[in-house]
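S.K.: Could you work out the structure for the sequence below:
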Amino acid sequence: MSSDTPTLSRLLPHSDEIPPDPAERTLAGLYALPEDPWVRVNMISTVDGAAWGPDGQSASINDAADWRVFRVLRALADVVLVGAGTARQEGYSHLTRPHGLEHLTGAPLELAIVTRSGRVPWSTLDGPHPPLVVTGSAGALEAGAAVGDDRVLVCPDGTADGVDLRAARDALAARGLGQVLCEGGPGLLGDVLAAGLVDELCVTTSPRLAGPGAGRIVAGLAGHELGSGHDLRLGHLLAGPAGTLLARWELV
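M.R.: The predicted structure is shown next:
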């Protein structure tokens, strides 16, 4: 673990400190997943609600405290679910377990791309095996050409190019990938909320102001309703030394 890894302070439900630990035993316990399947979302936001910085990427608003928790969440997941647009914008590539945390989960970490069109970001095709692709009927052919038919989860929602995300979650679980870490972006988060699939929402609040321009962490198509039943209960709240807040919210 690098020398600049910060100590985190747990503010709620009780106050203590979580010093740097290469094995991250305490954080792994705090973020342990209660059951399978489980959909956890991890997002970051500035204090004024921006989902990314001036460069259009979330990396420009995170810090070492966020990175510490980010690594643990990936180490505990079976699969990272991300929208194709976010994968392109953020430069996603082949995923591996975070170095030094391989002991938390033995299996390889999978990447699953959600794309209505079936177009797969080229950056995600650079590893030893391609990502899984979640798409509808309209995108199946193009996705299969990119990654192979065995890596495509065709989950039509009955519209021309829509994706049934509930069917996608079940298809991932059928492959032994029941612990889903959704990393957005905002459009996909809006969709999984609307589908009633989110079990918990981990939100880092970066101590920055972005001003107008950047979108919020939840977005959707025009007329797309999130529906009801999105009350939250705070599981815990951590604080980094620079004022970064890391909350684990459970949907009730």
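
S.K.: rest of the way, CA atoms for contacts and neighbours
M.R.: Noted.

S.K.: Packing partners of the one helix or strand residue 233 maps to?
M.R.: Residue 233 is part of strand 232-239, with elements assigned from DSSP states H and E. Judged by 3 or more CA pairs under 8 Å, 6 or more residues apart in numbering; DSSP states H and E, strand 232-239 is in contact with strand 8-12, strand 245-251.

S.K.: go again using 10 Å as the cut-off
M.R.: Under the contact criterion of 3 or more CA pairs under 10 Å, 6 or more residues apart in numbering; DSSP states H and E, strand 232-239 touches strand 8-12, strand 16-18, helix 64-76, strand 200-206, strand 245-251.

S.K.: Can you give me the buried ones in it?
M.R.: 235-239 (16 or more other CA atoms under 10 Å).

S.K.: Can you tell me what sits against that strand?
M.R.: The contact list for strand 232-239 (CA atoms under 10 Å, 6 or more residues apart in numbering) reads 7-18, 30-31, 65-66, 69, 199-205, 244-252.

S.K.: for the protein, which residue is closest to the average position?
M.R.: By CA atoms, centre = their mean, the chain has its centre lying nearest to residue 183, at 2.0 Å.

S.K.: what about the nearest residue in space to residue 245 that is not next to it in sequence, distance to residue 40?
M.R.: When the adjacent residues along the chain are set aside, residue 245 lies closest to residue 239, with 4.6 Å between them (CA to CA, 6 or more residues apart in numbering). According to CA to CA, to the nearest Å, residue 239 stands 20 Å off from residue 40.

S.K.: got the contact list for residue 117?
M.R.: So residue 117 contacts 84, 135-143, 161-162 (CA under 10 Å, 6+ apart).

S.K.: Make a markdown table out of those and add neighbour count.
M.R.: Formatted as a markdown table, the contacts of residue 117 follow (neighbours: other CA atoms under 10 Å):
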| residue | neighbour count |
| --- | --- |
| 84 | 26 |
| 135 | 30 |
| 136 | 29 |
| 137 | 20 |
| 138 | 18 |
| 139 | 23 |
| 140 | 24 |
| 141 | 18 |
| 142 | 17 |
| 143 | 26 |
| 161 | 18 |
| 162 | 18 |
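
S.K.: how about this one, so we can line them up?
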Amino acid sequence: MRRLFPHSAPSLPAPDTASPVAVPDSVDREWTLEELADAYGYPEADDPVRAGRTGWLRANMVSSMDGAAHHEGRSQPLSSDADMRIFGVLRGLADAVVVGAETVRQEGYRPARAREAFAARRAAAGQGPAPAIVVVTAGLGLDFSLPLFAAPLVPTLVLTGAGAPADRVREARAAGVEVLFAGEGLGVDPERVAPTLAERGHTRLLTEGGPKLLGQFAAAGALDEMCLSLAPVVAVGDAPRVMNGPAVAVPERFALVSVLEEAGFLFTRYRRS
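M.R.: Predicted coordinates:
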């Protein structure tokens, strides 16, 4: 892996010393998980970029060269070993992973697991052993007997609207699942997700889509950061784009933060400008 942007100058030893030369990020090499975690760290609460925001919502998606968000319903065919390492790091840094119900069903979501590589970092940040999975759903058409709900290391949350089917809400709660309301109608209001989760202490948020949920976040102005992996493959077909939501009156501009590359994959990071 190498950094394409921003450029980093090599660190050289002082003359006449035996100190080793630090390898610049632009040299292709395998990055450690610690290096990746430093590169993808969340902005601190007092960072000016977070002014006026109760939390920080970043997205992580992979796309083919022709803009497909998945192939035959799953993102795995577009992924790579490096993409999965970054996927794991982003989860290791997050308080909670926000995901749509359809993605939970299609991708066969399981509970997030604790990873020793991130244990000390999470403890220092006051985080639990693993991020909570937060499922966004309008109809609660979920199987609450699955391990994601029945046997998580950290309790899975269901996020819906106050107008959700009352019988399904009761069924979820009877199964021991905590249901939170972030909207007055049938579904969730995207701009209320971060404040609702912040009340539970979850301010470092990661969403993994799907495209419909991510499009709703973006259209509502609730998305703070986009981590987009561009795969060097062509999928064609009729798969949706990584964002598939309501139109916006004026396209919103994001600023490029960094670009990493490995084996032809580009790992980009953008922030709301």
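
S.K.: The buried residues of strand 232-239 of structure 1 into TSV, with extra columns for distance to residue 187 of structure 1?
M.R.: Shown next, in TSV, are the buried residues of strand 232-239 of structure 1 (distance: CA to CA, whole Å):
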residue	distance to residue 187 of structure 1
235	25
236	26
237	25
238	26
239	27
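
S.K.: and those residues, which two are the farthest apart?
M.R.: Across those, the longest distance by CA to CA is 13.9 Å; it joins 235 and 239.

S.K.: Could you find the counterpart of residue 210 of structure 1 in structure 2?
M.R.: Counting by TM-score structural alignment, residue 210 of structure 1 corresponds to residue 235 in structure 2.

S.K.: for the aligned residue in structure 2 for residue 199 of structure 1, what are its contacts?
M.R.: Following TM-score structural alignment, the counterpart assigned to residue 199 of structure 1 within structure 2 is residue 224. With contact taken as CA under 10 Å, 6+ apart, residue 224 of structure 2 is in contact with 49-50, 53, 55-59, 205, 217-218, 254, 270-273.

S.K.: quick one on the thing from earlier: tell me which of the helices and strands packed on strand 232-239 of structure 1 sits most buried.
M.R.: Comparing these by mean neighbour count (mean count of other CA atoms under 10 Å), strand 200-206 comes out on top with a mean of 23.

S.K.: average offset between it and structure 2?
M.R.: Once fitted to structure 2, strand 200-206 of structure 1 is off its aligned match by 0.3 Å on average (mean CA distance after the TM-score superposition for structure 1).

S.K.: circling back to that earlier point, check the spacing between the residue nearest to the centre of structure 1 and residue 208 of structure 1 real quick.
M.R.: 20 Å.

S.K.: next one: residue 129 of structure 1
M.R.: From residue 129 of structure 1 to residue 208 of structure 1 the distance is 38 Å (CA to CA).

S.K.: The two: who's more crowded?
M.R.: residue 208 (17 against 13; other CA atoms under 10 Å).

S.K.: Where does the more buried one sit, in terms of helix or strand?
M.R.: Going by DSSP H and E, residue 208 of structure 1 is not in any helix or strand.

S.K.: Show the contacting residues for the nearest residue to it once chain neighbours are set aside.
M.R.: In space, and not counting its chain neighbours, residue 208 of structure 1 is closest to residue 46: 5.3 Å by CA to CA, 6+ apart. By CA under 10 Å, 6+ apart, the contact set of residue 46 of structure 1 is 52-53, 58, 61-62, 204-211, 214, 216-217, 244.

S.K.: Now with 8 Å, please.
M.R.: By CA atoms under 8 Å, 6 or more residues apart in numbering, residue 46 of structure 1 lies in contact with 52, 61, 205-210.

S.K.: now do residue 229 of structure 2
M.R.: Residue 229 of structure 2 neighbours (CA under 8 Å, 6+ apart): 60-63, 83, 265-268.

S.K.: quick one on the thing from earlier: which of the contacts of residue 117 of structure 1 are conserved in structure 2?
M.R.: Checked against structure 2 using both residues aligned by TM-score structural alignment, their matches' CA atoms under 10 Å, the contacts of residue 117 of structure 1 keep these contacts: 84, 135-136, 138-143, 161-162.

S.K.: Next, format those residues as a markdown table and append distance to residue 74 of structure 1 and secondary structure.
M.R.: A markdown table is the format used below for those (distance: CA to CA, whole Å; DSSP: H, G, I helix; E, B strand; the rest coil):
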| residue | distance to residue 74 of structure 1 | secondary structure |
| --- | --- | --- |
| 84 | 18 | helix |
| 135 | 23 | strand |
| 136 | 26 | coil |
| 138 | 31 | helix |
| 139 | 27 | helix |
| 140 | 27 | helix |
| 141 | 30 | helix |
| 142 | 28 | helix |
| 143 | 25 | helix |
| 161 | 30 | coil |
| 162 | 27 | coil |
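
S.K.: Serialize the residues you listed to TSV and add fields for distance to residue 155 of structure 1.
M.R.: Shown next, in TSV, are these (distance: CA to CA, whole Å):
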residue	distance to residue 155 of structure 1
84	16
135	6
136	5
138	10
139	10
140	9
141	13
142	15
143	13
161	10
162	8
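
S.K.: Closest to residue 225 of structure 1 out of those residues?
M.R.: residue 162 (15.5 Å).

S.K.: how about that closest one, what's its match in structure 2?
M.R.: In structure 2, residue 162 of structure 1 lands on residue 187 (TM-score structural alignment).

S.K.: mind listing what the equivalent of residue 135 of structure 1 over in structure 2 touches?
M.R.: Using TM-score structural alignment, the equivalent of residue 135 of structure 1 in structure 2 is residue 160. Contact partners of residue 160 of structure 2, counting by CA under 8 Å, 6+ apart, are 136-138, 140, 179-183, 186-188.

S.K.: cutoff 6 Å now
M.R.: By CA atoms under 6 Å, 6 or more residues apart in numbering, residue 160 of structure 2 lies in contact with 137-138, 181-182, 187-188.

S.K.: same deal with residue 48 of structure 1?
M.R.: Contact analysis of residue 48 of structure 1 by CA under 6 Å, 6+ apart lists residue 209.

S.K.: tell me the secondary structure for it?
M.R.: coil (DSSP: H, G, I helix; E, B strand; the rest coil).
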